[in-house]
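# this one's structure only:
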């Protein structure tokens, strides 16, 4: 879908854009697949802020998405493509041959009337779901199970996908968007294609108020704080941070520092580390 650019009728509209959603279903979502969402405003179980810059926003209901798609061998038809306020991708309302209706992640090219099926082995068509061992290397996949039987957990945001590089022994080699090549059990299920709404990354928020409705609170730069509040603070006028490297508010290294544990159990499944971006 195309990007819709708003007219600059006021300050909040200048440079603001949104993905055109005129082709989406405008009716009500399925009530049986809705669940109340409780806002935490970035606070943990102790009531203290664990994630900053969160709070407020418009109330939403969670759509219960079938990430596992356990209805094996039963063909389904796309009844509607719907907008989900909780994720960047669209969701497809599937009506199965037995009459059951469920939400699944919509794939690029999905439309009302599109057919799909989930099985151990199925035709290699966009929207069909099958085990990785039956997918031809070179194809794009999304909603991939990291562990077999636990439902899809990889490549679920708008426009994302992985590439099946090879199938060897008990594992399939999947290439991530970062360039990392990871080993995943060939018994795991994956959906052919890529996630819908790839233009989502091109839209521009345009105003602070729009971010607040999304539940995002202001992010103040450490450079404009006082020295007591941030290591970057202090100085007269526009000053540099005055440090050899940037720091977090709590004095730790920031920007480009690896946070992954050196001896993590899943290191054995990483065949090739991600590529670091080259500086221009």
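The structure has been received and is ready for your questions. The structure displayed is predicted, hence computed values, not measured ones.
# can we go C-alpha only for contacts and neighbour counts from here?
Will do.
# what about the residue of the chain positioned farthest from its centre, is that helix, strand or coil?
Farthest-out residue of the chain from its mean C-alpha position, per Cα atoms, centre = their mean: residue 236, at 41.2 Å. Secondary structure assignment for residue 236 (DSSP: H, G, I helix; E, B strand; the rest coil): coil.
# quick one: it from residue 106, how far?
52 Å (Cα to Cα, to the nearest Å).
# residue contacts, the residue nearest the centre of the chain?
With distances taken as Cα atoms, centre = their mean, residue 157 lies nearest the centre of the chain, 2.6 Å away. Residues near residue 157 by Cα atoms under 8 Å, 6 or more residues apart in numbering: 87, 88, 89, 195.
# got those residues as TSV, with distance to residue 100, neighbour count and secondary structure columns?
Shown next, in TSV, are the contacts of residue 157 (distance: Cα to Cα, whole Å; neighbours: other Cα atoms under 10 Å; DSSP: H, G, I helix; E, B strand; the rest coil):
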residue	distance to residue 100	neighbour count	secondary structure
87	24	13	coil
88	25	19	coil
89	22	25	coil
195	23	28	strand
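# just the residues you listed now: which is nearest residue 96?
residue 195 (20.7 Å; Cα to Cα).
# ok, the closest one - contacts?
Counting by Cα under 8 Å, 6+ apart, residue 195 has contacts 89, 105-108, 142, 155-161.
# between those, which is nearest residue 200?
Nearest member of the contacts of residue 195 to residue 200, counting by Cα to Cα, is residue 158, at 6.6 Å.
# could you find the closest non-adjacent residue to that closest one?
Nearest non-adjacent residue to residue 158, counting by Cα to Cα, 6 or more residues apart in numbering: residue 89, 4.3 Å away.
# how close does the one you found sit to residue 155?
Computed as Cα to Cα, the residue 89 to residue 155 distance reads 11 Å.
# alright, now check it against this:
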């Protein structure tokens, strides 16, 4: 009872202090409709698993139950599959010659959750989801190594190497921007990076992405050879309103039309002021009528006949 009385007192105090304070009050007491949940990393809630996890969607609403983003909706129910972006997780990094082998068990593609295909790889009791690259096949053995030889090598599709171990012009994806971190570059469908120069200063490698941006990373950063699968993703287009709604994008009014604020008037013709012209260069020629033409030949016409009809402007 005391708590209810105290809340009513707070409401009375805030009611006369402006809208900003009322917004603060509402943020402290979220809506009871259950449409919003606090955001948290899956690693803080679960242990790694290959089973599908719940994917909560806010529908564009904030903690107070009001719409914060008018362009996002609920969409279809989707399941999240946890991708392991650290290929060296089960690798003994203290032994530079250690190689970790895995077998590709299956592929999975969910267009509502991720643009690229994913692959389930297995090694004994360990299994995980990774980003599938182009030309990767089932039952293919892929390896992960952190050894950098003296002479650069040609990497195999699906294998992970340090970027300092690969030759120039090698196509890579799932690149680490920092050593011993998760890969955060070239993960979307059809993306890739190309090694441009591996001899900058002996410690870093220059990589250019398919968006023509350059990235400089440490030579010990791990990358996977190949291009991300589903390379035709950039050519896909939304065709219906329902298709956008299933992806969680709210519908628009329809086909885009050019907006005009007022009627476009035709441009006025160019006007040249005669006073800025040189009179000696412009003449007005007047042709005689047939009635006034002399009957004799034009060679017999007097000079005064021309002087009267040639005038300066």
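Happy to help now that I have it. Quantities reported herein were computed from a predicted structural model and do not represent experimental measurements.
# pick out the most distant pair among the contacts of residue 157 of structure 1.
87 and 195 (11.5 Å).
# now the closest residue to residue 112 of structure 2 other than its chain neighbours: how far from residue 190 of structure 2?
The shortest distance from residue 112 of structure 2 to any non-neighbouring residue, by Cα to Cα, 6+ apart, is to residue 247 (6.1 Å). Applying Cα to Cα, the value for residue 247 of structure 2 to residue 190 of structure 2 is 20 Å.
# and if you look at residue 159 of structure 2?
Residue 159 of structure 2 is 18 Å from residue 190 of structure 2, by Cα to Cα.
# and the counterpart of residue 158 of structure 2 in structure 1, what does it touch?
Per TM-score structural alignment, the equivalent position to residue 158 of structure 2 in structure 1 is residue 127. By Cα under 8 Å, 6+ apart, the contact set of residue 127 of structure 1 is 106, 107, 110, 115, 116, 117, 191, 192, 193.
# thought the second one was touching residue 160?
No. Because the distance of 9.9 Å does not satisfy Cα atoms under 8 Å, residue 107 of structure 1 is recorded as not touching residue 160.
# those two - which one has more neighbours?
residue 107 (29 against 22; other Cα atoms under 10 Å).
# trace the more buried one over to structure 2, please.
So residue 107 of structure 1 corresponds to residue 133, using TM-score structural alignment.
# what do you get for residue 39 of structure 1?
Using TM-score structural alignment, residue 39 of structure 1 sits opposite residue 57 in structure 2.
# start and end residues in structure 1 for stretch 211-229 of structure 2, please.
Aligned by TM-score structural alignment, stretch 211-229 of structure 2 falls on residues 178-196 of structure 1.
# distance between the ends of the matching stretch?
Rule used - Cα to Cα; the end-to-end distance of stretch 178-196 of structure 1 is 19 Å.
# what residues of it count as buried?
181-196 (16 or more other Cα atoms under 10 Å).
# may I see the buried residues of stretch 120-136 of structure 1?
If you call a residue buried by 16+ other Cα under 10 Å, then stretch 120-136 of structure 1 has these buried ones: 121-124, 126-135.
# please enumerate the helices of the stretch 151-300 of structure 2.
Counting by DSSP state H, counting those that start in this stretch, the stretch 151-300 of structure 2 has helices at residues 241-246.
# give me the neighbour count for the aligned partner of residue 163 of structure 1 in structure 2.
Residue pairing (TM-score structural alignment): residue 163 of structure 1 is matched to residue 194 of structure 2. Neighbourhood size, residue 194 of structure 2 [other Cα under 10 Å]: 22.
# wait, residue 155 of structure 2 touches residue 166, no?
Yes. The pair residue 155 of structure 2 and residue 166 qualifies as a contact (Cα under 8 Å) at a distance of 6.5 Å.
# and of the contacts of residue 195 of structure 1, the nearest to residue 78 of structure 1?
For the contacts of residue 195 of structure 1, the nearest to residue 78 of structure 1 is residue 106 (9.1 Å; Cα to Cα).
# count the residues that sit near that closest one.
Residues within reach of residue 106 of structure 1, counting by other Cα under 10 Å, total 26.
# check residue 195 of structure 2 too.
There are 21 residues near residue 195 of structure 2, going by other Cα under 10 Å.
# residue 232 of structure 1 too?
24.
# residues contacting residue 170 of structure 1?
Residue 170 of structure 1 sits in contact with 185, 186, where contact means Cα under 8 Å, 6+ apart.
# quick check: residue 49 of structure 1 touching residue 55?
No. Between residue 49 of structure 1 and residue 55 there is no contact under Cα under 8 Å: 10.3 Å.
# between these two, which one's more packed in?
residue 55 (19 against 14).
# which ones are touching the alignment partner in structure 2 of the more buried one?
Correspondence of residue 55 of structure 1 to structure 2, assessed by TM-score structural alignment: residue 73. Shown in contact with residue 73 of structure 2 (Cα under 8 Å, 6+ apart): 58, 59, 60, 245, 248, 249, 250.
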